[in-house]
Structure formats: structure tokens, C-alpha cells
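> Quick one: sequence plus predicted model below, questions after.
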Amino acid sequence: MTKRGVLLGWGGLVVLLGVGVGVWWGWFRAPYALADSPRVDVTVRAAKSEYPDVRVTAEDVDTLVRVYVQRLKAGDVEGLMELAGPAYDGTRGAAYEQVREFGEGARGPVEVTVLEGDVDYFNPVRLTYDRTGQEQELLLVKDDGYWWVGLGEGDPAAGM
């Protein structure tokens, strides 16, 4: 094999790997992730149910609710807005309210209970903030394979 053939072969392999990484980055990587700080103490569990879907949903939403609590703790309004479902408006005001009302509670242990949902793409969760004794119920909305927070005003079924 000539030197040119080897270079073309390796160049093609590099391009193919680059395309593969790009596809993974765009399609398979979650659009949100935990930051390195602040650290949060969150326990996510499924409510007692006769339906196994509740346990599966608890596993699916684990990262989202941890990110939600982390953004609350940091007072990160912009970060909370990024977690809002695609069909929601008024997320800035709602995010400010969430930080104001639950930010202090997010500084301590938080227990998240995934409740039974009526349909596969809507699921309520209950957050219990041990530090303040507050409870919060959130609606999680699944759109394009990812779970989002029903934050602000909107029709959660609009994107379905």
C-alpha cells in the first residue's frame, strides 16, 4: 500500500469517527447534566405502586430532578429555564418564583417521590425539602425522548 493510500485510509477513519461523535453528541446525549457544583443531596424513589412503570420512570427522571435541585440551590434562574418543557412560556418568572420559594430548601437533603402518572408522557413528582419542611409537586413532561419540567404557563400536550 502506498503512503498516500495509508493517509487517505486514516483520514477517512478520522472523519468517520468525527461524524459518529457528532451524531452521539446531538442525538443521544441528554440536553441537561449535573454541574460539578454545587453538590446536592437528592434521593429519588418511586412511590409504592402495583405498576412497574413508576420504577422505570423514577430511573428515567433521576438526572432531571437532580439537575433541577442543583439549579435551585445555585439560584440559577437561566439554568432552570433550560429545564422547562418545550411548550411552556413565562419560564423566567416561574424560575424566579421557584428559586425564591424553594432555593433555601434545596440547600439541605431533598427526597423526590415519583408518583403514578395518568399517561406515559406526563408524570408528577413530589419534592420534600428536609431543611425547610416544604413540599413541592412538579409535573414532568416527556418530549422527544427527554423529560422536562412543566415550568411556567403552557399546554404540556402541545409538543406531543
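Good, I have the coordinates. Residues are numbered from 1 along each chain as shown.

> going forward, measure contacts and count neighbours with C-alpha atoms only.
Will do.

> Mind jotting down where the helices sit in this protein?
Ranges of helices in the chain, per DSSP state H, are 3-23, 53-74, 77-81, 91-102.

> in the third one, what's buried?
The reference is to helix 77-81. Val77, Gly79, Leu80, Met81 (16 or more other CA atoms under 10 Å).

> Check the second one too.
The neighbour-count criterion (16+ other CA under 10 Å) identifies 54-55, 57-58, 61-74 as the buried residues of helix 53-74.

> what about Val21, neighbour count?
Neighbour count of Val21, defined by other CA atoms under 10 Å: 11.

> structure B:
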Amino acid sequence: MKKPVISLVSGLLVVGIIAAVCWNRVREPYALADAPTVDVTVRAETSRYPDVQETADDVDTLVRVYVQRLKDGDAKGIAELAGPAYQQPGPTAAKYVRVYGQAAGGPVDVTVREGVVSYFNSVSVAYSKTGQRQELLLVKDDGHWWIGLGDGDPAAGM
């Protein structure tokens, strides 16, 4: 009678571990917070290729989180959005907060450009409040999009 119970418990444990691993691989390692609110529009550059729109959909959360952390003055949070192949993202993140933090308080338009390869994409960020523009490199690694911040080789993780 004990063997079926042990087998059931073992089976449930294995299923639980597999579910946890799958959940961690699927969910994004960053999330939009409830505050501060941001006004961000993410759109694909006009292109004849449908993957540009798909990429815009994929990076939507990342760029919203980026703008939200800019507006909040959260350089440490921005550094956490750096691609895994990048080292020392803190100084670049702090610079972005200084230069674009106030601008993130107004409407922000993000245009996702047509990428040459599927794991690199540049985006243009336009801050309506100040008229500033920023170019960011987005890097896809391990199924998630990151921002190229600091020193590193974005192709190192590929």
C-alpha cells in the first residue's frame, strides 16, 4: 500500500519541478510596475516584413519597463535590463536617468526598426516632452529581450 502513495508523491514532485522550470523559462524576467504610470506607444517601422511587427509586440513590455524606470529615476532597475553579455551597466543606466529621466514624464513614442538578424534590433525612442531622441540596441538572449547597456559583446550569448 505504501508503494502507490510513494509513487504518487514522487510523480507529483517531478511534475511540480517540470512546471516550475517551464514557468521560469516562459515568463519575462522583468515586469511593469503599477507606478509610476507612463505614456508609451510602441510601433513597428513600416516594412514589408511581418517580423518587424512581431518584434515590436515582443519588446513592448521591455521598453515600457525601461521608460517607467527612467521616469522613476531607478538607475539600478534600468541596469537590471542590460543584456547578459554586458558588464558594468550601472554607469550607462545612471547616465540615461540623468539625460532622459525627466523626458520620460511625457508621451514617449518607440519605433522598432527592421533588424538585420532576429536577435538584434534597434529602436528609436522619441520623448515628446523635451523633443529628445534616443537610440537603443535590443538584444535577444535565452528567449528574452534585453537592452544593450554598458560594455559587452551582444553576440557573445548567441
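Noted; the coordinates are in hand. Being a predicted model, the structure only gives us computed values, none of them experimental.

> With respect to Val23 of structure 1, which of the buried residues of helix 77-81 of structure 1 is nearest?
Gly79 (24.4 Å; CA to CA).

> what residue of structure 2 matches up with the closest one?
Under the alignment (TM-score structural alignment), Gly79 of structure 1 pairs with Gly77 of structure 2.

> hmm, back to that, which one of the helices of structure 1 lies closest to Leu139 of structure 1?
Closest among the helices of structure 1, once you apply CA to CA, is helix 53-74, at 11.0 Å.

> I would like the residues contacting that closest one, please.
32-35, 37-40, 42, 44-47, 77, 79-80, 83, 98-99, 102-107, 112, 114-117, 147-148 (CA atoms under 8 Å, 6 or more residues apart in numbering).

> try stretch 114-132 of structure 2
By CA under 8 Å, 6+ apart, stretch 114-132 of structure 2 touches 44-45, 47, 52, 100, 103-113, 133-141.

> That one maps to which residues in structure 1?
Under TM-score structural alignment, the match for stretch 114-132 of structure 2 is residues 116-134.

> Kindly report the same for stretch 93-104 of structure 2.
The aligned range for stretch 93-104 of structure 2 is 95-106, by TM-score structural alignment.

> next one: stretch 39-57 of structure 2
Going by TM-score structural alignment: stretch 39-57 of structure 2 matches residues 41-59.

> Leu13 of structure 1 versus the residue most central in space within structure 1, what's the distance?
Closest to where the C-alpha atoms of structure 1 average out (CA atoms, centre = their mean) is Leu64, at 2.4 Å. Using CA to CA, to the nearest Å, Leu64 of structure 1 is found at 35 Å from Leu13 of structure 1.

> thinking again about what came up before, now do the same end-to-end measure for the match of stretch 39-57 of structure 2.
Span of stretch 41-59 of structure 1 from end to end, CA to CA: 17 Å.

> any idea what Tyr68 of structure 1 aligns with in structure 2?
That one, Tyr68 of structure 1, aligns with Tyr66 by TM-score structural alignment.

> now swap in Asp144 of structure 1 and tell me
Per TM-score structural alignment, Asp144 of structure 1 is aligned with Asp142.

> Check the gap between its match and Gly90 of structure 2 for me.
22 Å.

> go on, Glu80 of structure 2?
9 Å.

> burial measure for Gly152 of structure 1, as a count.
19.

> distance of the closest residue to it other than its chain neighbours from Ala157 of structure 1?
Once flanking residues are discounted, Gly152 of structure 1 sits nearest to Thr91: 4.6 Å by CA to CA, 6 or more residues apart in numbering. For Thr91 of structure 1, the distance to Ala157 of structure 1 equals 17 Å [CA to CA].
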